[in-house]
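Q: sequence unknown, structure follows:
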């Protein structure tokens, strides 16, 4: 009922907040901006208004979708908000970690609620949360369901072996290891001995595990670098070098993990597998714990460089027939607490500055072997030079001859031949250093 100045006319309909239609024409005077009142004239009308209010509250409890709170926070934060009767309908969302969401509505004089928020979801309402494969739901408190991974019967983890949008997979520990190895986070651990192949027609983009052009490595250094990434697990690795000439040497500057590594060429004819370098050494092993076994190779250098060089506590063992060709430096050098140990017969086919060379507490050891010398090679300084190092070479047999000084022991260097005599070693001239008390202060015996 619309009333003004004692005149009342029933309301036929309401268009919006500022427009309505009366049941019949207004009988009073026309006025703009005048005061008026709208009265609920019967119980039916009042019931409709109450119903609308109730429906509004019900909708609040059904879903968050389409409902926008005026503020949110803890109950203490709600109570700190200053509201008046003009703020009727103000919505406050109680949002606190570990407590179910709830709405409160300001009635104009007090807060109404809480009205629980049921099944609210960003994309629309959901009716329930159900467990999936490997996923468990704890609905002890339906307002705060707990989602967790289900207990697993097998030792697996959730993930994917390849990137994609598919569902998570159960990954075994082996698959997890492979993922970590591929990402460079973990060493591959061997479960058996392994052989890598190096060929002149290979490629460093290959795996190195197949002995053909499409599977072998091109360089020996690539094979060494790959083996350095492994955990050998107590097994051995053989690097099999194919026939041909390789112009790049190899440097082992860190220990291999968990096993021995051997570089093997042609065991019968080492000259079929040649490492020939310019201004660098053929094989260098350096650093404490670094070790390498070699066999079946012919080694030669030009301009500078050694054939075998163990330095700074590195260790080289010769475990099969070798061929030492022409060398700008020394055939075999051990210095700075390093060692070269020869466990096999071998050949000398080229000249060098020195053949056996030990400096600064280095050790060269060759006991009871046959050394075959061809072509009468020349040794520019000495065949054996112990310059503050130790050369232990008794009971060897030399076949063939060489030219140059036989030995030099200096600065507390020692050459042990087990008193084989001054002409025991190959050469064409006497040596120096038979008395450690007299210059050059070394000992040959």
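A: The structure has been received and is ready for your questions. Since the model is a prediction, treat every value here as computed from it, not as a measurement.

Q: going forward, measure contacts and count neighbours with C-alpha atoms only.
A: Will do.

Q: Can you mark which positions in the longest helix along the chain are buried?
A: For the chain, the helix reaching the highest residue count under DSSP state H is reported as helix 43-62. By 16 or more other CA atoms under 10 Å, the buried positions in helix 43-62 come out as 57, 60, 61.

Q: can you put these in JSON lines and add distance to residue 317?
A: Converted to JSON lines, the buried residues of helix 43-62 look like this (distance: CA to CA, whole Å):
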{"residue": "57", "distance to residue 317": "89"}
{"residue": "60", "distance to residue 317": "84"}
{"residue": "61", "distance to residue 317": "82"}
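
Q: Could you give the separation between the terminal residues of stretch 399-407?
A: 18 Å (CA to CA, to the nearest Å).

Q: my bad, should have said stretch 317-332
A: 11 Å.

Q: Residue 240: neighbour count?
A: Residues near residue 240, counting by other CA atoms under 10 Å, number 22.

Q: Got another one to weigh against that:
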């Protein structure tokens, strides 16, 4: 065999390289230049103080002040180096994993905070900022878990917004009547499941377009709760709509850890339930018979039917469970936060939860981080409003929705939903 013939053998053929992904390096480069130029070179004079310690910590971490310009320059240079590294690894087709964008994001946010607090001598309460981010993320996380369970089963659930609102309404009413926030917490998942009953009735039995059903249910729940609020709750708020708040249950020792203690372990029972739900779904969706059957009816229902899985029954059962999860999320608006029910108080959180689910690629862990991102953006806007910042208030109010749009449009990339999502199954 000649050398020329050997060169043509399959064993010596060179495989085609995958195309270079430039999206993330371009984004990193733009953000790094913004940090270096706007937060550093032409930044604001003055100092920004970061406050970490809170009362009751094992040990106090003193406040530390940084020069806004110096911090912007230093962190901007670090981000430029990271952006250059991202270009290099992209050319070499090396996967950095999820730690790199998370670290880049943290450094960019710190650079922005140092710039935003400068000039006015602002104090950035980091622990309060993080605690607020977690609190604002709770309904988003429950909503994202609801959408994940439903869509993994093949049912598109646009009605998360309505389920959150229904959960908030029933939790407030029951807690007010019984004078016990825990009673409201028990009632909330029932409201979410009742909305899911209507969704599955039309989607599974009559094969109605699931997106249309979801939109109609959202409008229906808004209308019903607004009507009852105006005609019943406001007539006797002491009976029907008084404030009932779930008490915080600090975990001994863990709640005294600086920063993380107050953020993670000094919460009410609803937040702890959220931890359990996310961990349980991460395990059961991918490592249990229930999860295997759920994914089977969402990907290939006919194949699932041939091995004895009741496709429509599985879809109905899981969608009702998903509705109950969303109802728990709605309870956070009222008994979880100690607020009375108000018209449309879910304020579009159900749609952001859907975005978090898509950004997380129908994975509980991914959806968790995406919901935390959106919650952090809202908490950041609230914090900057309180300390005074050159950023316009209108832009701060828009921040969570801007992050949602850019995250889904620019960062999620190509995602593949469950193959049979939204397709009715006819046996």
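A: Received the coordinates, thanks. Keep in mind the model is a prediction, meaning the values are calculated, not measured.

Q: TM-score them against each other, please.
A: Once superposed, the chains reach a TM-score of 0.17 (TM-score structural alignment, normalised by the length of structure 2), with 122 aligned residues with a CA RMSD of 7.1 Å.

Q: Skip ahead from the longest helix of structure 1 and say which helix or strand is next.
A: Proceeding N to C from helix 43-62 of structure 1, the next assigned helix or strand is strand 71-73, under DSSP states H and E.

Q: Next, the buried residues of that following strand.
A: Going by 16+ other CA under 10 Å, strand 71-73 of structure 1 has these buried residues: residue 72.

Q: got a list of contacts for that strand?
A: With contact meaning CA atoms under 8 Å, 6 or more residues apart in numbering, strand 71-73 of structure 1 is reached by 78, 91, 92, 93, 94, 95, 96.

Q: I figured residue 392 of structure 1 hits residue 358, correct?
A: No. Look at residue 392 of structure 1 against residue 358 with CA atoms under 8 Å: they stay out of range, at 10.0 Å.

Q: Name the residues contacting each of those two.
A: residue 364.

Q: which of the two has more neighbours?
A: residue 358 (31 against 19).

Q: What is the helix or strand that contains the more buried one packed up against?
A: Per DSSP H and E: residue 358 of structure 1 is located in strand 352-359. With contacts defined as 3 or more CA pairs under 8 Å, 6 or more residues apart in numbering; DSSP states H and E, strand 352-359 of structure 1 has these neighbours: strand 330-335, strand 363-366, strand 378-387, strand 390-392.

Q: swap the cut-off to 7 Å and go again
A: Strand 352-359 of structure 1 is packed against strand 330-335, strand 378-387, with contacts defined by 3 or more CA pairs under 7 Å, 6 or more residues apart in numbering; DSSP states H and E.

Q: will you turn those into CSV that also has distance to residue 101 of structure 1 and mean neighbour count?
A: Below are those laid out as CSV (distance: least, CA to CA, whole Å; neighbours: other CA atoms under 10 Å):
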stretch, distance to residue 101 of structure 1, mean neighbour count
strand 330-335, 76, 29
strand 378-387, 85, 26
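
Q: Nearest to residue 414 of structure 1, out of the ones you listed?
A: The closest of these to residue 414 of structure 1 is strand 378-387. By CA to CA, the value is 5.8 Å.

Q: for the closest one, packing partners?
A: strand 352-359, strand 403-410.

Q: Next up, identify which helix or strand residue 320 of structure 2 is on.
A: helix 311-331.

Q: Which positions in that helix come out as buried?
A: For helix 311-331 of structure 2, by 16+ other CA under 10 Å, it's 311-312, 314-316, 318-331.

Q: From what I see, residue 149 of structure 1 and residue 138 are in contact.
A: No. Taking contacts as CA atoms under 7 Å, residue 149 of structure 1 lies outside contact range of residue 138: 10.9 Å.

Q: other SSEs contacting the helix holding residue 320 of structure 2?
A: So helix 311-331 of structure 2, by 3+ CA pairs under 7 Å, 6+ apart, packs with helix 126-152, helix 160-178, helix 181-200.

Q: possible to save these as a markdown table with distance to residue 239 of structure 2?
A: Shown next, in a markdown table, are those (distance: least, CA to CA, whole Å):
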| stretch | distance to residue 239 of structure 2 |
| --- | --- |
| helix 126-152 | 26 |
| helix 160-178 | 6 |
| helix 181-200 | 14 |
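
Q: As TSV, those with distance to residue 107 of structure 2 and mean neighbour count would be great.
A: Shown next, in TSV, are those (distance: least, CA to CA, whole Å; neighbours: other CA under 10 Å):
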stretch	distance to residue 107 of structure 2	mean neighbour count
helix 126-152	14	27
helix 160-178	33	31
helix 181-200	38	25
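
Q: out of these, nearest to residue 359 of structure 2?
A: helix 126-152 (10.1 Å).

Q: elements contacting that closest one?
A: Using 3+ CA pairs under 7 Å, 6+ apart, helix 126-152 of structure 2 sits against helix 260-265, helix 289-299, helix 311-331, helix 349-359, helix 364-387.

Q: right, and the ones you listed - which one's nearest residue 135 of structure 2?
A: Of those, the one closest to residue 135 of structure 2 (CA to CA) turns out to be helix 364-387, at 7.7 Å.

Q: buried ones in the closest one?
A: 364-385.

Q: Tell me the helix or strand right after that helix.
A: helix 393-406.

Q: quick check: angle from that following helix to helix 364-387?
A: 170 degrees (axes from the mean of the first three to the mean of the last three CA atoms, to 10 degrees).

Q: Would you mind listing the buried residues in helix 393-406 of structure 2?
A: 396, 399, 400, 401, 404.

Q: nearest to residue 218 of structure 2, of those?
A: Using CA to CA, the buried residues of helix 393-406 of structure 2 come closest to residue 218 of structure 2 at residue 401, 19.2 Å.
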